[in-house]
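In: sequence plus predicted model, see below.
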Amino acid sequence: MLNSKPVIAALSAAGLSLAALPAMGQNVHISRLYEQVLENIEYTKPGFYLDSFGVIRLNEGGKTRIELDVPTNTAVEIMGDCDEDCIDLDLGIYNGAGKLLGEDRLEDYYPIVSFVSEEDGRIALELDLVDCDAAYCYTAYSVFVEGTE
C-alpha cells in the first residue's frame, strides 16, 4: 500500500494543496477545475507565470475571501473558474487596507482581474458565487504574475 504522507509533505513544501492531486480521490469537479487552471496558463498574458491557485466550494449566493501575498509593485492577473453548474461567478481584488484594486462583476462564470500590486504585496481576493444551478459549486482561482519564476 502506498504511503501518501511523503507525497503530501512534498506537496506542502512546494506550496501546493491537495486540490492539485486529482488522482488521489478528489471529486470530478475538482479534477476538472484543476485542468482549467492548467489551461489558464495558455490564456494569460505573455511574460506571466502561475504563482498560486486554489479550489473552493461555495454555496449559491456565498462569498469567500482569500488572503495572499504577491510580489510587490508587479503586474498581476487573477482568473476565476467555476464548475459546469455555475452561471455567474464574480471576483474582486483588495489591498491589505481593504481598497478595491480591481473587479469583474460581469454576468459570466469566468472573471478576470488585472492590476499592479502595491508596496506590501498583500491582497485579498473575494469570490462571489452569484448564481449556480445547484446548491453549491466548486470554484477556482489562478494567480499569474509578470516576470520570471
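Out: It's in. Here the structure is a predicted model, which is why all the values come from computation and not from measurement.
In: please count neighbours and contacts with C-alpha atoms only from this point.
Out: OK.
In: just to check, E103 is in contact with L91?
Out: Yes - counting by CA atoms under 8 Å, E103 touches L91, with 5.6 Å between them.
In: longest helix of this structure?
Out: For the chain, the longest helix by residue count, based on DSSP state H, is helix 28-43.
In: list the helices and strands that helix packs on?
Out: For helix 28-43, the packing partners by 3 or more CA pairs under 8 Å, 6 or more residues apart in numbering; DSSP states H and E come out as strand 48-59, strand 75-82, strand 136-146.
In: that helix: which residues count as buried?
Out: Neighbour counts over helix 28-43 (16 or more other CA atoms under 10 Å) mark H29, I30, S31, R32, L33, Y34, Q36, V37, N40, I41 as buried.
In: cool, stretch 90-109 as well?
Out: Result for stretch 90-109 [16+ other CA under 10 Å]: buried residues 90-96, 101-105, 108-109.
In: let's bring in a second one:
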Amino acid sequence: MIKTFAAAALAFAGLVGPAAAQNARGPALVAVQLDAVITEMGLTPGARVTGRLAHGRSQLANIEAPGGQVYFLGVCDENCRDFDLIVRDSSGRELGRDDEPNDATYVSLEGATAGLYTLEVSMADCTGECHWGVGVFR
C-alpha cells in the first residue's frame, strides 16, 4: 500500500488539471489540490493546516491526527516548485520526512497514535511567497 500510495501522492498534484489550475490560484489552488485527494484517491480527510512562506523559509505547525495508518499530504501553489515536510510526534522525535525536489509532499505513518503532531514545512524553491497546505488523511 505504501509504494502504491507513494506513486499516487507524487501524481496527485496533477489531478486538478490545467483548467482547475487556471481558475484557482494561491490558497484556493491549495484547497482544490487537497480536495482532489479525497475525491480522486478515496481517502478520508482529517485536519488541515495552511500557511504562506517565502523561498528558503520554514515554519512549524501543529495538526491533530487519528490513530492507525495516516498520511500527511502537502501541496503548494502555482509559484512553488519544491515544498518539503517533516512530521514529528509530541516529544519532537522525527517520524518521517519528504524532502524530495517536488511540489507535492507526503509522509505515511503506520500505527500512528491519535494526537497532536508537529509539522515542519519548508519552501525550498518558490517565487515570492507561496501558499501551502497539509492535510491528514486515512
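Out: That came in fine, so what should we check first? Given the structure is predicted, the values throughout are model-derived calculations rather than measurements.
In: now the TM-score, please.
Out: Superposed pair, TM-score by TM-score structural alignment, normalised by the length of the second structure: 0.75. Supporting alignment: 115 aligned residues with a CA RMSD of 1.9 Å.
In: just to revisit the earlier point, mean neighbour count added to the helices and strands packed on helix 28-43 of the first structure, as TSV?
Out: As requested, these are exported to TSV (neighbours: other CA atoms under 10 Å):
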stretch	mean neighbour count
strand 48-59	18
strand 75-82	23
strand 136-146	23
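In: nearest to R65 of the first structure, of those strands?
Out: Nearest of these to R65 of the first structure, taken as CA to CA: strand 48-59 at 10.5 Å.
In: quickly note the distance from the alignment partner in the first structure of L53 of the second structure to D131 of the first structure.
Out: The alignment partner of L53 of the second structure in the first structure, by TM-score structural alignment, is L58. Distance, L58 of the first structure to D131 of the first structure, by CA to CA, to the nearest Å: 11 Å.
In: mean distance, the one helix or strand T64 of the first structure maps to to its aligned residues in the second structure?
Out: Secondary structure from DSSP states H and E places T64 of the first structure in strand 63-69. For strand 63-69 of the first structure, the mean deviation from the second structure after alignment is 1.4 Å (mean CA distance after the TM-score superposition for the first structure).
In: so what's the gap between that strand and the chain middle?
Out: 9 Å (CA atoms, centre = their mean, to the nearest Å).
In: could you tell me how many residues sit around R65 of the first structure?
Out: Neighbour count for R65 of the first structure, taken as other CA atoms under 10 Å: 15.
In: what about the residue nearest to it when sequence neighbours are not counted, how many neighbours?
Out: What sits nearest to R65 of the first structure in space, not counting adjacent residues and going by CA to CA, 6 or more residues apart in numbering, is E126, at 4.4 Å. Look at E126 of the first structure: counted by other CA under 10 Å, it has 17 neighbours.
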